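Asks: Provide a 3D model corresponding to the input given below.
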Amino acid sequence: MSMRIFLTPSATAALMLALPAFAADDAQSFVNKAAIGGMFEVDSSKIAQDNAKDQQIKDFSKRMISDHGAANAKLQKIAGEQKLQVPTQPDAEHKSDLERLQSTTASLDQPYVEMQRKAHADAVSLFEAYAKEGDNPALRSFAAETLPTLKMHRDMIEKIAGASAGLPAVKTASTPKPPAPVPGANSFTEAQAKKRIQDAGYADVSALAKDEQGVWRGQATKDGKGISVALDYQGNVFAGQQ
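Replies: Model prediction:
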């Protein structure tokens, strides 16, 4: 479910993904983003159902059609009750992604997986922010109820991405932390990477840049001392890594 969309000029503050210090979107902006992202999930997954080669990806896409189809219907019902408009067409960015999937002559498995990784990272950030600070109680409850499913989807697609690249699966609570950053396509945005590092106990995170292995690297402070930090695609945070 991709959410990097800013459709209405009435939005009073743009959502800064994964930075809860910023206010959540207003109700109409949230509906716009959630609805368009939900449509993209269903439409892109229908394409994957017909053309993906990997059975894991076919199974995942089937799950997306079912789960997001139900969430889309619920969102439409709530939005209608709240007298809010629900978009019925994808925006230009999502339309372009759908056309890319439809027109690919090679395997669409990899582009579909990468789109889903980014989409679910964005979706989790959007729904987390609105569940905490949303201005409409009914939509805030919807965001909170839907969030666990989105997080489950995010973990599922990260595991598929790791397996398809021959890399360890994304870190879970029971997965031991590796000794060094794990190379792999990193779907964390710079803002999300910064927050993840801050949540690990570091301050003044700066100069973040993604290297050729997909690892975010930068500088931070801890206990008043400057230190280099790194974040891999699994979400593992490392200090003192070169």
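Asks: C-alpha from now on. contacts and neighbour counts both.
Replies: OK.
Asks: The spatially closest residue to residue 51 that is not a sequence neighbour and residue 62: what is the separation?
Replies: Leaving aside its sequence neighbours, residue 51 sits nearest to residue 108 (C-alpha to C-alpha, 6 or more residues apart in numbering; 7.1 Å). Per C-alpha to C-alpha, to the nearest Å, residue 108 is found 15 Å from residue 62.
Asks: so what's the residue nearest to residue 51 up against?
Replies: Residues in contact with residue 108 (C-alpha atoms under 8 Å, 6 or more residues apart in numbering) are 48, 51, 52, 101.
Asks: My guess is residue 69 contacts residue 38. True?
Replies: Yes. Judged on C-alpha atoms under 8 Å, residue 69 makes contact with residue 38 at a distance of 7.5 Å.
Asks: For the comparison step, fold the sequence that follows:
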Amino acid sequence: MKFHLLSAALCTAVGLGFAHPALSAETAQDFVNKAAEGGIFEVESSKIVQGKAKDQDANDFAQKMITDHGPANAKLQSIAGEQKLQVPAETDAKHKSDLEALKSSNGSADQSYVKMQQEAHADAVKLFQDYAADGDNADLKAFAQQTLPTLKMHKEMIEKIASGKTDNMATTSTAPAATGTDQNASAPVPGANSFTEAQAKSRIQDAGFANVSGLTKDDQGIWRGTAEKDGKQVAVALDFKGNVVAGAQ
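Replies: You can find the predicted model right below:
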């Protein structure tokens, strides 16, 4: 099932950003509050629908939210702790209401989940983008800059799912859908890379490589290492978009 038949009201809401102001943060504590509440919601809502959604792309997206946002939420908590800032242990009242709606949904919750994730990622991209540019705390500002590319990927993924234009956007549940993997590309794309070493290894393995080893992230934000493919050892690289490039130098 794809989402070609989203109601006109939903399409209008998407176009208008759901008729509510995008999030912004004026202080470090404000940023931590909003980022943590949003991150918790994205994980918890995904746990509710993961494996239950009728649309496979929605299931894949839910798994990706759990995989990607868990480490990001933990990193935010660590940085906030170092800065003596308080981190919310649960999401806000509005998102709690959304979670309850998902839990009590009769039948498929696919469309509700997709709509919620569109709204959440529009807010998250705005929040992180603004703080990355004008944040008042250097460590949190760096965190926002590093995390923003992944949030933009997520936003593009969920918008494609909503429009029904995924074209099997991911070959696995953890492969980034903004560009997928490209083993024929001439070179990986430099950029701020928020993938952890474990996530980078997983994505390279998902692209069909075995025995991934020696992964290090260079000064261009590219994870590089070696792996086996068709019985041969090759150099591999993973860029911030999620592209896996074989034979990259």
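Asks: Could you get me the TM-score between them?
Replies: Overlay of the two chains. TM-score (TM-score structural alignment, normalised by the length of the first structure): 0.58; 149 aligned residues with a C-alpha RMSD of 2.2 Å.
Asks: Could you check how far residue 244 of the second structure is from residue 142 of the second structure?
Replies: 25 Å.
Asks: Same drill for those two, tell me which one is more crowded.
Replies: Remark: of residue 244 of the second structure and residue 142, residue 244 carries more neighbours, 32 against 15, as counted by other C-alpha atoms under 10 Å.
Asks: Could you double-check that that one lies in contact with residue 238?
Replies: Yes. Residue 244 of the second structure is within contact range of residue 238, at 4.7 Å (criterion: C-alpha under 8 Å).
Asks: what about residue 141 of the second structure, how many neighbours?
Replies: Residue 141 of the second structure has 21 neighbouring residues, counting by other C-alpha under 10 Å.
Asks: Now name the helix or strand holding it.
Replies: Residue 141 of the second structure belongs to helix 138-163 when elements are defined using DSSP states H and E.
Asks: try residue 39 of the first structure
Replies: Using DSSP H and E, residue 39 of the first structure falls in helix 27-51.
Asks: how much does that helix stray from the second structure?
Replies: Here the mean offset of helix 27-51 of the first structure against the second structure after fitting is 0.6 Å, by mean C-alpha distance after the TM-score superposition for the first structure.
Asks: Most neighbours among the contacts of residue 108 of the first structure, which one?
Replies: The most crowded member of those, judged by other C-alpha under 10 Å, is residue 48 (24 neighbours).
Asks: does that residue really touch residue 58, like I thought?
Replies: Yes. Between residue 48 of the first structure and residue 58 a contact is recorded at 6.5 Å, counting by C-alpha under 8 Å.
Asks: joint contacts of those two?
Replies: Joint contacts of residue 48 of the first structure and residue 58 (C-alpha under 8 Å, 6+ apart) do not exist.
Asks: Pick out the residue nearest the middle of the second structure.
Replies: In the second structure, the residue lying closest to the centroid (C-alpha atoms, centre = their mean) is residue 154, at 4.2 Å.
Asks: so who does the closest residue in space to that one that isn't next to it in sequence touch?
Replies: Nearest residue to residue 154 of the second structure, sequence neighbours excluded (C-alpha to C-alpha, 6+ apart): residue 121, at 7.2 Å. Contacts for residue 121 of the second structure (C-alpha under 8 Å, 6+ apart) come out as 151, 152, 154, 155.
Asks: Taking those, please make a PyMOL selection of just the buried ones.
Replies: In PyMOL, a selection of the buried entries from the contacts of residue 121 of the second structure looks like this (16 or more other C-alpha atoms under 10 Å):
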select buried, resi 151+152+154+155
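Asks: Could you export the contacts of residue 121 of the second structure to CSV, including columns for distance to residue 44 of the second structure?
Replies: As requested, those are arranged in CSV below (distance: C-alpha to C-alpha, whole Å):
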residue, distance to residue 44 of the second structure
151, 17
152, 20
154, 16
155, 17
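Asks: Name the nearest of the contacts of residue 121 of the second structure relative to residue 210 of the second structure.
Replies: Of all the contacts of residue 121 of the second structure, residue 210 of the second structure sits closest to residue 154, with 26.4 Å by C-alpha to C-alpha.
Asks: how much space between the closest one and residue 147 of the second structure?
Replies: Taking C-alpha to C-alpha, one finds residue 154 of the second structure at 11 Å from residue 147 of the second structure.
Asks: Tell me which stretches of the first structure form strands.
Replies: Secondary structure of the first structure (DSSP state E): strands at 203-210, 216-222, 225-231, 237-239.
Asks: As CSV, these with distance to residue 164 of the first structure and mean neighbour count would be great.
Replies: CSV is the format used below for the strands of the first structure (distance: least, C-alpha to C-alpha, whole Å; neighbours: other C-alpha atoms under 10 Å):
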stretch, distance to residue 164 of the first structure, mean neighbour count
strand 203-210, 21, 17
strand 216-222, 21, 21
strand 225-231, 21, 19
strand 237-239, 23, 21
